[in-house]
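Participant: Sequence plus predicted model, see below.
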Amino acid sequence: MRFLYVFFFLCSAYVHAQKPKEVLNWINTAKSENKDFYYEIPFEYRNNEIVIQVRIGGQTYDYIFDTGGYNNITDAIQAKNNFPILTKQTVGSSNKIKKEINIVKVDSLHIGKLIFHDIVALQMNFDESPTIKCTIDGGLIGASIIKNYIWQIDYPNKKIIVTDQISRIVNLKQAVKVPVTFNSRLMPYIEIKINDKKEKMMFDLGSATLFSMTEKIAKKHGIENAITLTGGGTEGGNGVIKEPIYIINSGKVEIKNLLYLNKPIYYTSTNNEPLIGNPIIKDYIVTMNFKDDQIYFLPINESAVNDGWSTFGFTIEYNDGKSKVATLLKDSEAAKAGLQVNDEIVAVDGQKADCLDYCQCKKIYSMLLETKNEITLDVNKNGQTQKITLKKQKIF
């Protein structure tokens, strides 16, 4: 299991002509000329990311909608449009990998009918971030654009409503309203309780895990019984770090009077922010009124019980022409059955494990492992094919 969250922070260690505060002010400024508007924008939930279409330079690109990120463009978009370069800066991603990049001024950016002019963006290269490359051909729509307007994420109907008038959102009377605070980079934070202990967590829709923490914060909640996930790592906009991932039982998580029970909380040694990620949109219609420091959660299914975590305990990736076990949960039924990281998967439920490339396999295998409750693998063990049948296991 790989988890992805992609937000960026400016590092003051490297500056050319501009001071970090001046550059940050550029990036934080994103205003539209649209007034008194209400638009509905379709989105896809692809590779556990919210993907919308954005038009730049007369061409449409797929972008991740990310409350925890900066607006950016790719090297390819910059090569086509040759936007003015304002300065260079060193930036770090969520897993602490740093790179030097250009800060550019984009003359216009369209999200449906919502138009922005002279947007300052980070010029990024996602070549070393395979999940991002499989998901989009553009970049991120980030905090400065999201901060100024009301955005409602309606997962059942796969649409985002954006407006500048909160009165145009009609379904908020039954929703739970939660206050939001922001850091200097306009990233949003909400206060929650984990087993009655207060924590402040970034509300990061660029994160594909429901809950993740820094190692320091995880220790406050007890890591004695943490489960190890081997073979994985953290992926940010600047690349991948292979490292053990640890998982603890959340116990009781309260977001005001909203409740999750016994969910996995992920942490690694490189995590630098506690996060609530975009899987929350599967449980609640989320309305972000960040200009008034508010966020609303409307339950999608009143009878849903957000209790527990079930998994097969492994994931599959396609590399070097073969499908292989990518990650494995220690002491899971998959591990006890003899499955190991890098085992070659010959077939899944009798179908040959064959894909065109990494991206196609990622989509196929993620869907299989999410939707099935029982699975049979043909595994190549030292030249011999071994059948392993597994049922989805409730871990917590």
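Facilitator: Structure received.

Participant: C-alpha from now on. contacts and neighbour counts both.
Facilitator: Will do.

Participant: For the chain, which segments count as helices?
Facilitator: In the chain, the helices defined using DSSP state H lie at 20-28, 75-81, 130-135, 143-147, 215-220, 333-336, 358-371.

Participant: Tell me which of those sits most buried.
Facilitator: helix 143-147 (a mean of 24; mean count of other C-alpha atoms under 10 Å).

Participant: hey, which strand is longest across this protein?
Facilitator: Determined from DSSP state E, the single longest strand within the chain is strand 98-111.

Participant: how far out from the middle of the chain is that strand?
Facilitator: 20 Å (C-alpha atoms, centre = their mean, to the nearest Å).

Participant: take a look at this one as well, against the first:
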Amino acid sequence: MNKRLFVAIILMAVVAFFYSKYVRNVPVVIPFEVIRNSIIFDMEIEGETYNFFFDTGAGTIVSPELKDKHGLDSIGNYQMMDFYGNTATITTSTLPELRLNQLSKKNLEVAILRPLQNFQFCDIKIDGILGLEYFDGKVIKLNLRKGELTVATAITFLEEDFGSPLPLTYKHGLKRTHLDIHYSDSTFSENVLFDTGALNDLLRLSNTSLQKLLKDSILNTNNILDTIYINESKGLIGAQNDSINYRVHIPKLKISEYEFLNPVVNTFDSWNESSILGAGILAKGVIVLDLLNDDFYFKPYPDAILDYRSPLDFLTSNGRVLHVKDSSNAYKAGVKKGHLLRVANGIKLDSMSLCEQQTMDWIEFYNQKNIKFTFESEDGQIIYNYTAQEPEND
């Protein structure tokens, strides 16, 4: 009897061991809210839920209101700099526990800072920022289309082939991921910050990098489409300080084994002279950050279009025409730089809420075969009936 009991106990212990190991190795899938290319998590502090913006270019931050509400003590301060070069002395505190679904991080050091409210147009208040240090030693997969974060203890447990990785590097002793990208067919590469805080941009090109690309004849002045004199972008601490920037056409941008064709990017004065790979890449495919082995993976969605060439023959921003192709049908119809786009296929743009405008899939909309545009000019309305060109046969 004692022998049977002993064997039973041993078997139960073995089963418990392997079950515990199995549970530890099963990836955790966590839903998140998507606003264009931005990720917002439901984070829990002492049983209450708050909106945290996921920002790979920042550390974890909680608002002063949350600090006061949960009685967090100040433990120190440090000099913080945002990517526009603005600096401030920031108070730090220790958060006893920060929960994300099944995950929990205890005694997490956080900065106390009022986060940017970039999503007020959708009535979403941001209470804090979630940085990568929350996932130290983990593997995270971001799928924007599904609105899912998958967290695993090793990339093999994701049971999917993500191709060849790019090595991640860190600078200034901070958990901020950097990786190499290549421009056009040249050997010129740049080590850029992967920053989901760059909202909708695929790339924020530093003015220093632009000058290098021009000097090395990788780009030329024909690639500079327009000059931007006013910038309203804001960093975590302050506003963008530069007054003159450019809209630049990049024929080819290579990230890992994939080529992104014809993106149009904006420049900025970077405090460390480097460019930023932004959240725009999340719209094109699944991103995996292996924070155990410091690797970056990108796997395009099956139907992802990596050619950014607009099917339209004009370019707008916030409803205003920025550029019209010479001798194009839009040009012949009288569309000019500065005109206001009011109606597109019956959709009155000024009657849409800002949230609707910001979250609508305009790429899919503008890929329709026929679109009727109505523009407003000083001389009245201009109607332009656009028809997409048929693809050329090989």
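Facilitator: Perfect, I can see it now. Worth saying up front: this structure is predicted, and the values here are computed from it rather than measured.

Participant: After superposition, what is the TM-score?
Facilitator: The TM-score (TM-score structural alignment, normalised by the length of the second structure) is 0.74; 340 aligned residues with a C-alpha RMSD of 3.3 Å.

Participant: ok so, going back, next, the mean deviation of the longest strand of the first structure compared to the second structure.
Facilitator: Mean deviation of strand 98-111 of the first structure relative to the second structure after superposition (mean C-alpha distance after the TM-score superposition for the first structure): 1.8 Å.

Participant: picking up where we left off before, nearest to Glu199 of the first structure, out of the helices of the first structure?
Facilitator: The minimum distance between Glu199 of the first structure and the helices of the first structure falls on helix 215-220, with 8.7 Å, by C-alpha to C-alpha.

Participant: The alignment partner in the first structure of Ile276 of the second structure: what's it in contact with?
Facilitator: Using TM-score structural alignment, the partner of Ile276 of the second structure in the first structure is Leu275. Contacts for Leu275 of the first structure (C-alpha atoms under 8 Å, 6 or more residues apart in numbering) come out as Met201, Met202, Phe203, Asp204, Ser207, Leu210, Phe211, Ser212, Met213.

Participant: If I align to the second structure, which of the residues you listed are still contacts?
Facilitator: By both residues aligned by TM-score structural alignment, their matches' C-alpha atoms under 8 Å, the contacts of Leu275 of the first structure still in contact after alignment to the second structure are Met201, Met202, Phe203, Asp204, Ser207, Phe211, Ser212, Met213.

Participant: any idea which of these is the one closest to Lys352 of the first structure?
Facilitator: Ser207 (31.9 Å).

Participant: And that closest one, how close does it get to Thr228 of the first structure?
Facilitator: Per C-alpha to C-alpha, to the nearest Å, Ser207 of the first structure is found 20 Å from Thr228 of the first structure.

Participant: Tell me which of the two has more neighbours.
Facilitator: Comparing Ser207 of the first structure with Thr228 by other C-alpha atoms under 10 Å, the one with more neighbours is Ser207, at 28 against 16.

Participant: Surely the more buried one and Gly277 touch.
Facilitator: Yes. Assessed by C-alpha atoms under 8 Å, Ser207 of the first structure is found in contact with Gly277 at 4.5 Å.

Participant: Thr376 of the first structure: neighbour count?
Facilitator: 15.

Participant: From the structure, what's the count of residues near the closest residue to it other than its chain neighbours?
Facilitator: Ranked by C-alpha to C-alpha, 6 or more residues apart in numbering and with sequence neighbours excluded, the top spatial neighbour of Thr376 of the first structure is Thr389, at 4.1 Å. Residues lying near Thr389 of the first structure (other C-alpha under 10 Å) number 15.

Participant: contacting residues for Thr389 of the first structure?
Facilitator: Applying C-alpha under 8 Å, 6+ apart to Thr389 of the first structure gives the contacts Glu374, Ile375, Thr376, Leu377.

Participant: With Leu132 of the second structure instead?
Facilitator: Shown in contact with Leu132 of the second structure (C-alpha under 8 Å, 6+ apart): Asp55, Thr56, Ala58, Gly59, Thr60, Lys175, Arg176.

Participant: Try it again at 6 Å.
Facilitator: Leu132 of the second structure sits next to Thr56 when contact means C-alpha atoms under 6 Å, 6 or more residues apart in numbering.

Participant: thinking again about what came up before, CSV for the contacts of Leu275 of the first structure, including distance to Asn171 of the first structure?
Facilitator: Converted to CSV, the contacts of Leu275 of the first structure look like this (distance: C-alpha to C-alpha, whole Å):
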residue, distance to Asn171 of the first structure
Met201, 26
Met202, 25
Phe203, 21
Asp204, 23
Ser207, 26
Leu210, 24
Phe211, 26
Ser212, 30
Met213, 32
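
Participant: Just to be sure, which of those are found in strands?
Facilitator: The subset of the contacts of Leu275 of the first structure located in strands under the criterion DSSP E comprises Met201, Met202, Phe203, Phe211, Ser212, Met213.

Participant: Can you add distance to Ile141 of the first structure and neighbour count and give those back as JSON lines?
Facilitator: Listed next are those as JSON lines, based on distance: C-alpha to C-alpha, whole Å; neighbours: other C-alpha atoms under 10 Å:
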{"residue": "Met201", "distance to Ile141 of the first structure": "20", "neighbour count": "19"}
{"residue": "Met202", "distance to Ile141 of the first structure": "17", "neighbour count": "25"}
{"residue": "Phe203", "distance to Ile141 of the first structure": "15", "neighbour count": "25"}
{"residue": "Phe211", "distance to Ile141 of the first structure": "22", "neighbour count": "23"}
{"residue": "Ser212", "distance to Ile141 of the first structure": "22", "neighbour count": "29"}
{"residue": "Met213", "distance to Ile141 of the first structure": "23", "neighbour count": "22"}
